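Chemist: What shape does this take:
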Amino acid sequence: MKIQVTFDSGQGPQTIELRNRQGWTLYHLAKAGWHGITTIERPALRLSAYVHRLRERGFAIETEMEAHGGSYKGLHARYRLLTDVSVQLQGDVEGQA
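Modeler: Alright, predicted model coming up:
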């Protein structure tokens, strides 16, 4: 799975290709809009690591900590993509995590 992403890098529009987990993560961040994504709603191992790598590539992603109940009460992160992007799919993204 891979996607092509066009965004303003601060030096004008830039298009890059993202593969595998980074592509999956950015696709779902873009699709979720302001609602964002969490590992509770979109289970994915190492989501925070994929977000970190996307930030290193120039994407602005906000993290908000939220409380959750249940047997293992605690906090989880909600990630929101702040960078305006245009995403072009180049494979099946929905079924992959």
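
Chemist: contacts, neighbours, all on C-alpha from now
Modeler: Will do.

Chemist: show me where this structure has strands.
Modeler: With DSSP state E, the ranges of strands along the chain come out as 2-8, 13-19, 61-68, 74-81, 85-89.

Chemist: Now do the contacts for residue 69.
Modeler: Applying CA atoms under 8 Å, 6 or more residues apart in numbering to residue 69 gives no contacts.

Chemist: hmm, try it at 10 Å
Modeler: For residue 69, the contacting residues are residue 75, by CA atoms under 10 Å, 6 or more residues apart in numbering.

Chemist: just residue 53 next, same as before
Modeler: Counting by CA under 10 Å, 6+ apart, residue 53 touches 22, 47, 59.

Chemist: for residue 80, same thing?
Modeler: Taking CA under 10 Å, 6+ apart, we find residue 80 in contact with 26, 28-30, 32-38, 51, 60-64.

Chemist: for comparison, sequence B:
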Amino acid sequence: MSKPSYSVVVRVEPDGSPFTIKGRDAWALVNLIEAGEKGCTPLTTPGPRWSGYVHKLRRAGLVVETIHENHSGPFPGTHARYVLRSRVVVLSEERAAA
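Modeler: Have a look, this model is predicted:
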């Protein structure tokens, strides 16, 4: 049995060349695009490795801002909010079931 696959072909505006992002990195990118200025946090958009996804998106040439925010509760500390700053257009999106 194969794993489900997910990929998006995107282009950075105004004149970037198309490129493909796959797997959870594609999932993270689509969530960042949909979130807009409010961005994504591991608390609001749960995913096991947000920092890893963002690292790979940056290596692909995308600009993603990290905003460190405080949180309270029984385990106070900080968490990251990621905001996509590159203007990205999704040219195609593919989700293949297992």
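
Chemist: picking that back up, tabulate the contacts of residue 53 of structure 1 in a markdown table, adding columns for distance to residue 15 of structure 1 and neighbour count.
Modeler: Shown next, in a markdown table, are the contacts of residue 53 of structure 1 (distance: CA to CA, whole Å; neighbours: other CA atoms under 10 Å):
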| residue | distance to residue 15 of structure 1 | neighbour count |
| --- | --- | --- |
| 22 | 15 | 20 |
| 47 | 23 | 20 |
| 59 | 12 | 20 |
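
Chemist: which of the residues you listed lies closest to residue 71 of structure 1?
Modeler: residue 47 (21.8 Å; CA to CA).

Chemist: corresponding residue for that closest one in structure 2?
Modeler: The criterion is TM-score structural alignment: under it, residue 47 of structure 1 has residue 50 as its aligned partner in structure 2.

Chemist: One more: residue 7 of structure 1?
Modeler: In structure 2, residue 7 of structure 1 lines up with residue 12, judged by TM-score structural alignment.

Chemist: Its match contacts residue 84, correct?
Modeler: No: look at residue 12 of structure 2 against residue 84 with CA atoms under 10 Å: they stay out of range, at 11.3 Å.

Chemist: what is in contact with the two at once?
Modeler: Contacts common to residue 12 of structure 2 and residue 84, judged by CA under 10 Å, 6+ apart, are residue 62.

Chemist: more crowded one of these two?
Modeler: Set residue 12 of structure 2 next to residue 84 and count neighbours by other CA atoms under 10 Å: residue 84 wins out with 25 against 16.

Chemist: Identify the spatial nearest neighbour of residue 5 of structure 2, chain neighbours not counted.
Modeler: Distance criterion CA to CA, 6 or more residues apart in numbering; nearest residue to residue 5 of structure 2, sequence neighbours excluded, is residue 96 at 5.2 Å.

Chemist: From residue 92 of structure 1, how far out is residue 57 of structure 1?
Modeler: According to CA to CA, to the nearest Å, residue 57 of structure 1 stands 23 Å off from residue 92 of structure 1.
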